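**Student:** predicted coordinates and the sequence they were generated for:
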Amino acid sequence: MTVVNVKDLQEGDVLKNDLFRGGTLVLKSGTSLTKAVISKLRQWDIPSVDIRSAQDEHHVSDENEQETNVVNNSPDSVPSVSEIKNDFFNNLLKIGQEYRYGFALNDAVDYQWLEGLFIKFMSTGKIYKLLEKLKDWDYNTYQHSFDVFILGTLFAKKLKIDDIEQFAIGCLLHDVGKLEIPKSILDKSSKLSQQEYETVKNHTIYGYKILKQQDFPEYVANLAKSHHERVEGSGYPEGLKNAEIKEEIKALAIVDVYSALMMARPYRHAYGSTVAETILLKECKMVEDYYFYTFFRMLDIFPLNAIVELTTGIHAKVIDTNDKVPFYPVLEDRYKSNRIEMPLDRSVKIKKIIRF
């Protein structure tokens, strides 16, 4: 093992130990460092890391070879566990920024749990093959699907949704029907025509059919079919209303919209988190407030004009945010009208939402 100053790291160096930032696991041992990862370490002001020596590499080579052989002997020909771990980390590196996730993934236990689920799912041939096809067909949809898997599974945990692993699979595959949507539509940089929009809407039906053809449970297939339903009946494909829409569909709908708004598309830039939350409240209108309260508390990011209670007992209104650090909003005391800036040490936090 060699301790190396971050400024002296070289592309290809391999981490000796898990690396934590605060209480969050940010890099697994065995991660091969890329330029992007080294740049991120510098941004995080991490002074040095433990790098594997040649002797260390020799020691772990047999383990890695055994791990690879065990998985690749599968008739479905899925990648090795180490490759899946690497994909998991690299996907998070691209999309799991704090200005999007807030503090939702600020716990090493949650990181390891999600990583374990991803390994389990991607070690299943039919899930791996569908996601690889989706990645090749439309990379934006693949990234969005991974994003919804992360946020949706964490949200389901907060909501105590039953069958959480099936829900997590449904999040990962909810947009698989876009494999049947022409790339010319998915890649279009201008507004879709009405006919093109109607074509895109069919991805929900296509997704349901694809998943049923591959013997996924009805629960998972329904998540693909119904995640665009809206409780007032304006959604598709069936125009379901109120009690016809199950809890897991409502949860997925919220995460799906938030993720889509927070990611750049060929026809627009990504929205900031508080703007995304404001649009989300309108897009998923009439979903019970409990879902929004839980989701925003999970992120620790709150929409403008929300009335909140601080851990000090003060009631305040969210009057401004910085898109780069939306979890430190500017507040106004509801009774004294003085501005309150959240301390960086988080000695004062938002305890609960009173109303939007």
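**Tutor:** Received the coordinates, thanks.
**Student:** C-alpha only now, for contacts and for neighbours.
**Tutor:** OK.
**Student:** what ranges does the stretch 101-250 of the chain have for its helices?
**Tutor:** Assigned by DSSP state H, counting those that start in this stretch, the helices in the stretch 101-250 of the chain fall at 108-122, 125-137, 139-159, 164-173, 183-186, 194-201, 203-213, 218-226, 247-261.
**Student:** try this one next to it:
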Amino acid sequence: MPINEDDRRLFLKNTLGLDHGYRLGGKLHQPSYYSWLEQLFHSLMQDDTTRRLFQQLADWDRYTYRHSFDVFLLGSLLAHQLAWSNIREVACGLLLHDIGKTAIPRSVLTKQETPTLAEWKLLQTHARHGYDILTTQGYSDTIASMVYSHHERSDGSGYPYGMSASSLKDPIRLLAVVDVYSALSLDRPYLSAVPPHQAVSMIRDEVGPLDPQYVRAFCELLGIFPAGATVQLTNDASAIILDMEEALPTLPLVRDNQTNETFYLPIDQTIQIHQWIDPF
């Protein structure tokens, strides 16, 4: 599908700055990933309703707009890695997951201080508002449920209903992980971003509420793992992540479990991390 110039420019503007510090594992710097994401975004923008709703986010709150696009990128890449067949539908749910925030006062969304309890309760209504907006517009059950339930958690601690793990379908579980990572690693009006390696450590600590299958797959997508993780290297050795430089989180300091040799993964990538092998 040929991409028009307007969509190319919109996609480029939205991606600027999002992969600093390897937030997306460097994927936006790889032409094959960039082109695939650009084409996927263009396909979503072919739907007039989706384009209009996404523009409403931009007009209402720039942080929510930027976060929503970021979640679209992260979640689409993860769905692609997992070879899901319904990526376009899932991508739409990712892009519009916070559309309900257009029903929340700007004064609450842009507040520079931590929200009050009353404001938190008001913010939590965005899931229901989003569901109502999308069902009224005829979006699929998969997309609407992603919007309604992306703050639910596998241990029942989420909202709006405290649903159990058995009620949460895979797109919702995936969205929950990338939504938390994006929120942690982008500046919010009331909270500064943390670097990617710290964000993945915080997500690892949330295993239980967050589905470990998607936490593991997401870290493998980024190539960023928390300190203390046991990984298998591409030379078949197992190693423990000891530390990493903030500027180079994909090239951590590791210790070979068999030889006890300690080394940084090489810049030429002759040795890489193949997978995270810790049990959860």
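**Tutor:** Now that the structure is in, tell me what you want to look at. Values in this document were obtained by computation on a predicted structure and should not be read as measured data.
**Student:** quick revisit: output the helices of the stretch 101-250 of the first structure in TSV; the columns should cover distance to residue 346 of the first structure and mean neighbour count.
**Tutor:** Formatted as TSV, those follow (distance: least, CA to CA, whole Å; neighbours: other CA atoms under 10 Å):
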stretch	distance to residue 346 of the first structure	mean neighbour count
helix 108-122	19	17
helix 125-137	39	17
helix 139-159	21	22
helix 164-173	31	23
helix 183-186	42	14
helix 194-201	43	13
helix 203-213	42	20
helix 218-226	37	23
helix 247-261	25	23
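**Student:** what's the closest of those to residue 309 of the first structure?
**Tutor:** helix 139-159 (20.0 Å; CA to CA).
**Student:** which residues in the second structure does the closest one match up with?
**Tutor:** Aligned using TM-score structural alignment, helix 139-159 of the first structure spans residues 62-82 in the second structure.
**Student:** distance between the matching stretch and the chain's centre?
**Tutor:** 5 Å (CA atoms, centre = their mean, to the nearest Å).
**Student:** also stretch 217-236 of the second structure?
**Tutor:** Distance of stretch 217-236 of the second structure from its chain centroid, counting by CA atoms, centre = their mean, is 17 Å.
**Student:** buried residues in that stretch?
**Tutor:** 217-227, 229-233 (16 or more other CA atoms under 10 Å).
**Student:** which bit of the first structure covers it?
**Tutor:** Using TM-score structural alignment, stretch 217-236 of the second structure pairs with 294-313 in the first structure.
**Student:** now do the same end-to-end measure for that stretch.
**Tutor:** 20 Å (CA to CA, to the nearest Å).
**Student:** quick revisit: which residues touch the match of helix 139-159 of the first structure?
**Tutor:** Applying CA atoms under 8 Å, 6 or more residues apart in numbering, the external contacts of stretch 62-82 of the second structure come out as 14-15, 18, 24, 37, 54, 57-58, 87, 90-92, 94-98, 101, 174-175, 178-179, 182-183, 186, 188-189, 217-218, 221.
**Student:** what's the closest of the buried residues of stretch 217-236 of the second structure to residue 121 of the second structure?
**Tutor:** The closest of these, once distances to residue 121 of the second structure are taken by CA to CA, is residue 218, at 29.4 Å.
**Student:** what about the closest one, which helix or strand?
**Tutor:** Element membership for residue 218 of the second structure (DSSP states H and E) is helix 212-222.
**Student:** name the SS class of residue 348 of the first structure, please.
**Tutor:** Assigned by DSSP: H, G, I helix; E, B strand; the rest coil, the conformation of residue 348 of the first structure is coil.
**Student:** and it, what's its match in the second structure?
**Tutor:** In the second structure, residue 348 of the first structure lands on residue 271 (TM-score structural alignment).
**Student:** contact partners for its match?
**Tutor:** Taking CA under 8 Å, 6+ apart as the test, what residue 271 of the second structure contacts is 233, 234, 235, 265.
**Student:** still contacting in the first structure, which of those residues?
**Tutor:** Retained contacts for the contacts of residue 271 of the second structure in the first structure, judged by both residues aligned by TM-score structural alignment, their matches' CA atoms under 8 Å, are 233, 234, 235, 265.
**Student:** can you tell me the closest non-neighbouring residue to the last one?
**Tutor:** Spelled out, it's residue 265 of the second structure. Sequence neighbours aside, residue 251 is the residue nearest to residue 265 of the second structure in space, at 5.0 Å (criterion: CA to CA, 6 or more residues apart in numbering).
**Student:** and the corresponding residue of the second structure for residue 81 of the first structure, how many neighbours?
**Tutor:** Using TM-score structural alignment, the equivalent of residue 81 of the first structure in the second structure is residue 4. Neighbourhood size, residue 4 of the second structure [other CA atoms under 10 Å]: 9.
**Student:** the residue nearest the centre of the second structure and residue 78 of the second structure, how far apart?
**Tutor:** Here the mean C-alpha position of the second structure is nearest to the C-alpha of residue 178 (CA atoms, centre = their mean), at a distance of 2.3 Å. Per CA to CA, residue 178 of the second structure is found 9 Å from residue 78 of the second structure.
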